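>>> need coordinates for the following:
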Amino acid sequence: MLIQGKPSTTIWPDPDGEGVFILDQTRLPHVVAPVLLRDLGDAAKAIKDMWVRGAPLIGVTAAYGVALAMRQEAADAFLHRAVEVLRATRPTAVNLNWALARMLAFLGQMPEELRRDAALVMAKKMAADDIACNEAIGEHGLALIRAAREKRGGAPVRILTHCNAGWLATVDWGTATAPIYKAQAAGVDLHVFVDETRPRNQGASLTAFELGQQNVPHTLIVDNAGGHLMQQGEVDLVIVGADRIAANGDACNKIGTYLKALAAKDCGVPFYVAAPVSTFDFSLTEGRLIPIEERAQEEVTYISGAAANGEVVTVLLAPKTTPARNPGFDVTPARLVSGIVTEKGVFAADKEALAALNSAK
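Here you go, the predicted model:
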């Protein structure tokens, strides 16, 4: 996708071979700041401190993290240590474990002297695969947007998103936004309502940023406005991403997604989850088994933004002595999900349909 009119991705190898570049997403939308990751510690910090975020991008960054580790030392013990260090960074996004398992299986069967170059080749392949996967999600989701346009008699399709499941959460295209970008390219008129997504405001800072860069019509709304807009008939469909999906179709996504799904169900608005097959955790029978990350309370009690002079500052919102809880995710039951959009097609959110997807992958 585009940043300042130039095609961009969220992660790319340094042409000089010094490491891997990422976009520091904690500084967006006010500062576009590439950061060079040089070693395993840098990659782990980038994931843990949310310089990169979004399940697919976390997985690819972890793959590059293993490749950076193999530049330091290629012995079996260090390979396994690198995997464990990266695995400990974020507990909820299943793509992290998926990517690490793939790298470990690939590198574990080859001589140590080949691992340095082979690890980078595999990480690059996983990045390219992610782009292709998300573009395919876009094609399948485009059909849903076209159907909504027909129902609207050709009027612009109004889509609600939550958090950021855009290209900034992947290598390119995004998951929930890929159908939007495909629709834009196909000449389908649409308008996106962007949830701010407290407490880290990924909707306000990231989704709004990338939609603006791509010239997609959009409006930022506070988190609690979505249900009202649905009641007023101003939303035609909801598309969100996911960090982990259980075998029965329960979908874990950024905190607040469950409330949007409840409102959509009550208002008769289709609610779709867009995610690659790698986001499914078929070892979990239902969503209540998904580990939910509890993040620092300061994310709730403080907020960052640009001051009038352009300086990015952090300010306290709550009384200093007020404690806060900060669960990062919630689980939307499969009964509230109209369908799951994957690179393989759109599937019903039930264990029978998803079992067929699992057997075919």
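
>>> going forward, measure contacts between C-alpha atoms and count neighbours the same way
Fine.

>>> center of this structure - which residue?
residue 54 (2.8 Å; CA atoms, centre = their mean).

>>> for that residue, what are its contacts?
By CA atoms under 8 Å, 6 or more residues apart in numbering, the contact list for residue 54 reads 93, 164-165, 168-170, 243.

>>> buried subset of the residues you listed?
The neighbour-count test (16 or more other CA atoms under 10 Å) marks 93, 164-165, 168-170, 243 as buried among the contacts of residue 54.

>>> would you turn those residues into CSV with secondary structure?
Compiled in CSV, those are given as follows (DSSP: H, G, I helix; E, B strand; the rest coil):
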residue, secondary structure
93, coil
164, coil
165, coil
168, helix
169, helix
170, coil
243, coil
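
>>> nearest to residue 2 among the residues you listed?
residue 168 (10.7 Å; CA to CA).

>>> one step back: report the two of the buried ones among the contacts of residue 54 separated the most.
Once CA to CA is applied, these give 93 and 168 as the farthest pair, at 15.4 Å.

>>> save the contacts of residue 54 as a markdown table, and put in distance to residue 124 too.
Formatted as a markdown table, the contacts of residue 54 follow (distance: CA to CA, whole Å):
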| residue | distance to residue 124 |
| --- | --- |
| 93 | 20 |
| 164 | 23 |
| 165 | 21 |
| 168 | 17 |
| 169 | 17 |
| 170 | 14 |
| 243 | 22 |
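
>>> please generate a structure for the following sequence too, so the two can be compared:
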Amino acid sequence: MTEHVTIIESVKLDDANDAITLLDQTQLPNKKEYLQLQTVDDVWDAIYELKVRGAPAIGIAAAYGIYIVTKKSQAADYDAFYQEFQQAKEKLASSRPTAVNLFWALDRMEKKLEEVKGMSIDQIKQALKEEADLIKKEDQEVCEAIGRHALTLLEPEAGILTHCNAGTIATAKYGTALAPLYLGQEQGYNFKVYADETRPLLQGARLTAWELDQAGIDVTLICDNMASIVMSQGKVQAVLVGCDRVAANGDAANKIGTSGVAILAKHYGIPFYVCAPMSTIDLQTKTGADIEIELRPEEEIKTKWYSEPMAPEGVKTYNPAFDVTDHSLITAIITERGIVKPSYEENLAQLFED
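Here you go, the predicted model:
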């Protein structure tokens, strides 16, 4: 059985208008609004304010962002152009500290710039466009490969629990953790998905539930603190999550609450899978303790979704955007190159040697 699945494109280049067309994820699910980003400040704001989110999509937006900014450069020589590129890169890199794809994409664009030194400025601009296009195209291929590998671990009709959003709107296509759900839908697997709401920004409620529902996939929204009872009732046969950075020892940083889900899965004997593009694996980061965790504003907890404040005005808040799931809680890390199982330190390194 093959079923058509709706795939939403969240980031695309509008080269004719020197802009990025971006699905504003902060407006979902109530409004499907696309933005036109034309300046480095526009792109920085979109990344920082989570208008674009998901590690791969952030990387794609950054690559296209630095292209459209430098495309407008009036520099007459390579050195002046390179200086403008560096200023834009430094600005974009300051938007979010945890997602390694942001820095990976910017570094890759810089490497391409260095490779084409000696070409005309117009040729350099074209080379940067082609590199950004390639980053997006490769991410589509990566997501599909992750989905194919993950699907080999899942049975038809299985209950799948997700946390946050690692879907098509967080990537170029299919997503990472949601890729096997889309591919499974095309093949008639009929998965039953339980989507954690993902407090405090509700990516599971606003984004995962929305895009899976749009695609016709069976999805049930639950509050984060309902995961335990759903697992205990036998409704979940696997957990699939994405990640923003994987350390050399297999520790994985993902949206806040992920480590708690992993602990629950361990208790109930449910496999916990991290879907990780190679670009999120950072062998220079030895363990999860070395990953910088972004802290977000208190308003996201106290006032963001409410007509009136839902906490005392003066109460202190602690709002980390991510937590780190210890490698001992992870059943397997699924990459585009295959399924990695412990020992992660040895086997992740092996991926880069093959």
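
>>> the residue nearest to the centre of the first structure and residue 211 of the first structure, how far apart?
Noted for residue 54 of the first structure: a distance of 16 Å to residue 211 of the first structure, by CA to CA, to the nearest Å.

>>> ok, residue 318 of the first structure next?
Applying CA to CA to residue 318 of the first structure and residue 211 of the first structure gives a distance of 31 Å.

>>> can you check residue 76 of the first structure too?
In terms of CA to CA, residue 76 of the first structure sits 43 Å off from residue 211 of the first structure.

>>> which one of the two is surrounded by more residues?
Neighbours of residue 76 of the first structure and residue 211, each counted by other CA atoms under 10 Å, are more numerous for residue 211; the result is 22 against 15.

>>> how about that one, what does it touch?
217-218 are the contacts of residue 211 of the first structure under CA under 8 Å, 6+ apart.

>>> coming back round to it: between the contacts of residue 54 of the first structure, which is nearest residue 184 of the first structure?
residue 165 (16.8 Å).

>>> show me where the second structure has helices.
40-48, 55-71, 78-93, 100-115, 121-151, 179-186, 203, 209-214, 227-232, 258-268, 299-302, 344-351 (DSSP state H).

>>> most packed of these?
helix 55-71 (a mean of 27; mean count of other CA atoms under 10 Å).

>>> to which residue of the first structure is residue 271 of the second structure aligned?
Using TM-score structural alignment to pair residues, one finds that residue 271 of the second structure aligns to residue 270 in the first structure.

>>> which parts of the stretch 201-350 of the second structure are strands?
Secondary structure of the stretch 201-350 of the second structure (DSSP state E, counting those that start in this stretch): strands at 219-222, 238-241, 245-247, 252-255, 272-275, 281-282, 322-325, 332-335, 338-340.

>>> map residue 125 of the second structure across to the first structure for me.
Aligned partner of residue 125 of the second structure by TM-score structural alignment: residue 116.

>>> same deal with residue 88 of the second structure?
Aligned by TM-score structural alignment, residue 88 of the second structure pairs with residue 82 of the first structure.

>>> returning to what we had before: closest one to residue 215 of the first structure out of the contacts of residue 54 of the first structure, please.
residue 168 (15.6 Å).

>>> now do the contacts for that closest one.
Residues near residue 168 of the first structure by CA under 8 Å, 6+ apart: 9-10, 53-54, 57, 174, 206, 210.

>>> residue 210 of the first structure now?
2-3, 166-168.

>>> can you tell me which of these are buried?
2, 166-168.

>>> among the residues you listed, which are in strands?
residue 2 (DSSP state E).

>>> which one of the buried ones among the contacts of residue 210 of the first structure is nearest residue 239 of the first structure?
residue 166 (10.9 Å).

>>> how near is the closest one to residue 238 of the first structure?
On the measure of CA to CA, residue 166 of the first structure and residue 238 of the first structure end up 14 Å apart.

>>> what do you get for residue 262 of the first structure?
Applying CA to CA, the value for residue 262 of the first structure to residue 238 of the first structure is 11 Å.

>>> so what corresponds to residue 106 of the first structure in the second structure?
Per TM-score structural alignment, residue 106 of the first structure is aligned with residue 112.

>>> correction: residue 131 of the first structure
Superposed on the second structure with TM-score structural alignment, residue 131 of the first structure falls opposite residue 140.

>>> OK, contacts around that match?
Each residue near residue 140 of the second structure by CA under 8 Å, 6+ apart is listed here: 171-174.

>>> most neighbours out of those residues, which is it?
Most crowded among the contacts of residue 140 of the second structure, counting by other CA under 10 Å, is residue 174 at 30 neighbours.

>>> which residue packs closest to residue 200 of the second structure, ignoring adjacent ones?
residue 301 (5.8 Å; CA to CA, 6 or more residues apart in numbering).

>>> surely the one you found is in contact with residue 295?
No. Using CA atoms under 8 Å, residue 301 of the second structure is not in contact with residue 295, being 12.0 Å away.

>>> how deep is residue 192 of the second structure tucked in, by neighbour count?
Neighbour count for residue 192 of the second structure, taken as other CA under 10 Å: 20.

>>> one more: the one 4 residues further on?
Residue 196 of the second structure is surrounded by 28 other residues when neighbours are defined as other CA under 10 Å.

>>> that one contacts residue 205, doesn't it?
Yes. Using CA under 8 Å, residue 196 of the second structure is in contact with residue 205, at 7.1 Å.

>>> which residues do these two both contact?
Overlap between the contact sets of residue 196 of the second structure and residue 205, as judged by CA under 8 Å, 6+ apart, is given by residue 221.
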